[in-house]
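below is the sequence, then the predicted model.
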Amino acid sequence: MKTVIKQNWISINIDKAWENHTLQEWLDHMVPSRSKQHLLFQNHEIQLQRKLPARTTRLQYHDQLDIKAFSSGIDFLLDNHEVDVLYEDAFFLAVNKPANLLVHPDHPDQHHTLVNQIAFYYNRQGIDYPVRPLHRLDRDTSGVLLVCKCTLLQPLMDKLMQEKQIYRTYLAVTEGIVLPKHGVINKPIGKDRHQSNRFRISSSGKASITHYRTLRHQDNSSLVECRLETGRTHQIRVHLASLKHPILYDPIYGSASNDHSLALHAWKLTFYHPIYEKKITISCPPPLSFPIQP
């Protein structure tokens, strides 16, 4: 898809695949949020051939579609701290989140979270966008976090995340030798009524599926690759603990350590780029302190 960014707008040349489709069909594919679509028309933030179009207008090859795609306003306090950028283009940013760092602040005046650091990075780059991570990582988890710069694409990326079309792969080092070496953990997860920050396997919980594969063993520990099919809070931690192989240094589901961080790392993330129309894979090696390296 050929696009040109003009301030907060993008100009799109309609390609052959969309010829004779209606503008509404294109919007339903690219902006799967009726409220967002409504605002585009209401605020005159969409033009076709430099005119306000009707939703039923049929697109023609090489038509020019202009649409407001970016919002203005960094909305978190700035933390003067470097971020480790893994991938960046005009629409997305991926960073390496350190362990022992919150992604979001608990209140607007809070500092020292990853989004505060990204806000500082945006400001330094002359980017005036709100900071919008597409998913979360636990405070204790390190690794790849994907951020959407483009407000227009946010509903689509949220939909792809819900439909499990954004693939996330983690590395965990567990206590003991995990056998069988590969499998699927399909156990629902719910809140622990007796401990507010803890989750547990529960028949009344939400469906939770983790695919795992043991890569190697070392000193009665296992390096396990985990791919999430669902994204529940503490999912990998709860699922591996349910196999009697909790993650090393897990203060909630295993044995805490004052000298080590939780041995869980977001290793890879793969998504289909809706503008560049190609698959993007972002990987991040675990920190050197990780107990077993891949």
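Received it, and whenever you're ready, just let me know what you need.

alpha carbons only for contacts and neighbour counts from here, please
Fine.

for the top helix by length along the chain, which positions count as buried?
Of all the segments assigned as helix in the chain under DSSP state H, the longest by residue count is helix 114-124. Residues 114, 115, 116, 117, 118, 119, 120, 121, 122 are the ones in helix 114-124 that count as buried (16 or more other CA atoms under 10 Å).

A further structure is provided below for comparison with the first:
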Amino acid sequence: MTEQSHQVEANEKGLRIDKLLAKINDDASRSQAQQWIENDYVMVNGEHIKSNFKCQPGDVITWNIPDPKPLKVEAENIPLHILYEDSDVLIVSKPKGMVVHPSAGHMSGTLVNALLYHCQDLSGINGTIRPGIVHRIDKDTSGLLVVAKNDHAHALLASQLKDKKVERKYLALVHGSISHEYGTIDAPIGRDPKDRQKMAVVEGGRAAVTHFEVKEKFDGFTFVQCVLETGRTHQIRVHMHYIGHPIAGDPKYGPRKTLDLEGQALHASTLGFTHPATGEWMSFHEKLPATLEEELDNLRKMC
């Protein structure tokens, strides 16, 4: 249990406390914030309040949320596509459809379940639910992840991510024809105020920058490479939707009429970083999944 605090800023004047808490805590929904308030985990200026409390500049919000009870994660004999492994790091290519780490609705079949079977040691910085997990990609996004096998490696890799020194390139098939060959999307991302299960470009969100390059154009679609400068939740999916070119097959941010891809056409193709022990720059590349390659071939035939 760790106490956190936030001083209300001028642009947050009049916001309900539950709404502001959900905004401050990226992983929390408004209903969760209301539950925290009902359980007296939240105080404003040293006093307990109700969910409809209106914040004023200078108010000091403190919250002390009990740590979730640890869940027992079982090792499972699930095949892994490992590109590289040594005593510090492991590079794995996650298939589409696999969840990275266990959660209430996914306690088995995850990448972590598979890693626990494969590895005797993983870093413990992120606790028992996310051992070794330095960064994540969505369930239906395929591609490369680096896994830390000890806490020293984890801390150095996390620092590289924070300092924007990790190279992360994605390939994506998006709707529409992008008129220019290169572009940068610099737009803050936060919880969608209209749908707490989604992220969106919102005023006051966390800084998010995505660079993109057009690789190939088709009738009604464009194949792009995206480079992450930051790593916000659903960043590429949200940013491409924001500029009017949502990712094909994306059930959350894309149109209803789209290609039948069983999830977004997004693939983490390149991953580069400085090895935490040797100091050597390492770069890994993973080819597109066969299903996405087949879809691109179909689109080429239609041009």
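Perfect, I can see it now. Note that the coordinates shown come from a computational prediction; the quantities given were computed from them, not determined experimentally.

quick one: TM-score?
The TM-score (TM-score structural alignment, normalised by the length of the first structure) is 0.69; 215 aligned residues with a CA RMSD of 1.9 Å.

which one among the buried residues of helix 114-124 of the first structure gets closest to residue 256 of the first structure?
Compare each of those with residue 256 of the first structure using CA to CA and the shortest gap goes to residue 114, at 23.5 Å.

which residue lines up with that closest one in the second structure?
Alignment note: residue 114 of the first structure maps to residue 111 in the second structure; criterion TM-score structural alignment.

list the contacts for that match?
In this structure, residue 111 of the second structure makes contact with 94, 98, 99, 100, 101, judged by CA atoms under 8 Å, 6 or more residues apart in numbering.

now the first one: how far from residue 174 of the second structure?
Right, residue 94 of the second structure. With distances defined as CA to CA, to the nearest Å, the gap from residue 94 of the second structure to residue 174 of the second structure amounts to 21 Å.

comparing the two, which residue is more hemmed in?
Neighbours of residue 94 of the second structure and residue 174, each counted by other CA atoms under 10 Å, are more numerous for residue 174; the result is 28 against 25.

thinking that one is in contact with residue 250, fair?
No. Using CA atoms under 8 Å, residue 174 of the second structure makes no contact with residue 250, being 9.4 Å away.

my guess is residue 262 of the second structure contacts residue 252. True?
No. Here residue 262 of the second structure does not reach residue 252: they are 11.8 Å apart, not a contact under CA under 8 Å.

between those two, which one's more packed in?
Here residue 262 of the second structure and residue 252 are compared on neighbour count by other CA under 10 Å; more neighbours surround residue 252, at 17 against 13.

what about the more buried one, distance to residue 195 of the second structure?
Taking CA to CA, one finds residue 252 of the second structure at 11 Å from residue 195 of the second structure.

again with residue 217 of the second structure
Residue 217 of the second structure is 32 Å from residue 195 of the second structure, where distance means CA to CA.

who has more neighbours out of the two?
Set side by side, residue 217 of the second structure and residue 195 give different neighbour counts by other CA under 10 Å, the larger being at residue 217 (19 against 10).

the first structure: which residue goes with residue 280 of the second structure?
With TM-score structural alignment as the criterion, residue 280 of the second structure matches residue 278.

next, count neighbours for its match.
Other residues near residue 278 of the first structure number 10, with proximity taken as other CA under 10 Å.

which parts of the stretch 151-294 of the first structure are helices?
Taking DSSP state H, counting those that start in this stretch to define them, one finds helices in the stretch 151-294 of the first structure at 154-162, 235-242.

give the buried residues for the longest one.
Residues 154, 155, 156, 157, 158, 159, 161 are the ones in helix 154-162 of the first structure that count as buried (16+ other CA under 10 Å).

including distance to residue 183 of the first structure, could those go into a markdown table?
Compiled in a markdown table, those are given as follows (distance: CA to CA, whole Å):
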| residue | distance to residue 183 of the first structure |
| --- | --- |
| 154 | 33 |
| 155 | 32 |
| 156 | 31 |
| 157 | 28 |
| 158 | 28 |
| 159 | 27 |
| 161 | 23 |
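
of those, closest to residue 109 of the first structure?
Closest approach to residue 109 of the first structure among those (CA to CA): residue 154, at 24.9 Å.

and that closest one, what's its match in the second structure?
Under the pairing rule here (TM-score structural alignment), the equivalent of residue 154 of the first structure within the second structure is residue 154.

that match reaches residue 132, doesn't it?
Yes. Under the criterion of CA under 8 Å, residue 154 of the second structure makes contact with residue 132 at 7.1 Å.

neighbours around the closest residue to the match of residue 154 of the first structure other than its chain neighbours, how many?
Counting by CA to CA, 6 or more residues apart in numbering, residue 148 is the residue found nearest to residue 154 of the second structure once chain neighbours are left out, at 5.0 Å. With neighbours defined by other CA under 10 Å, the count for residue 148 of the second structure comes to 28.
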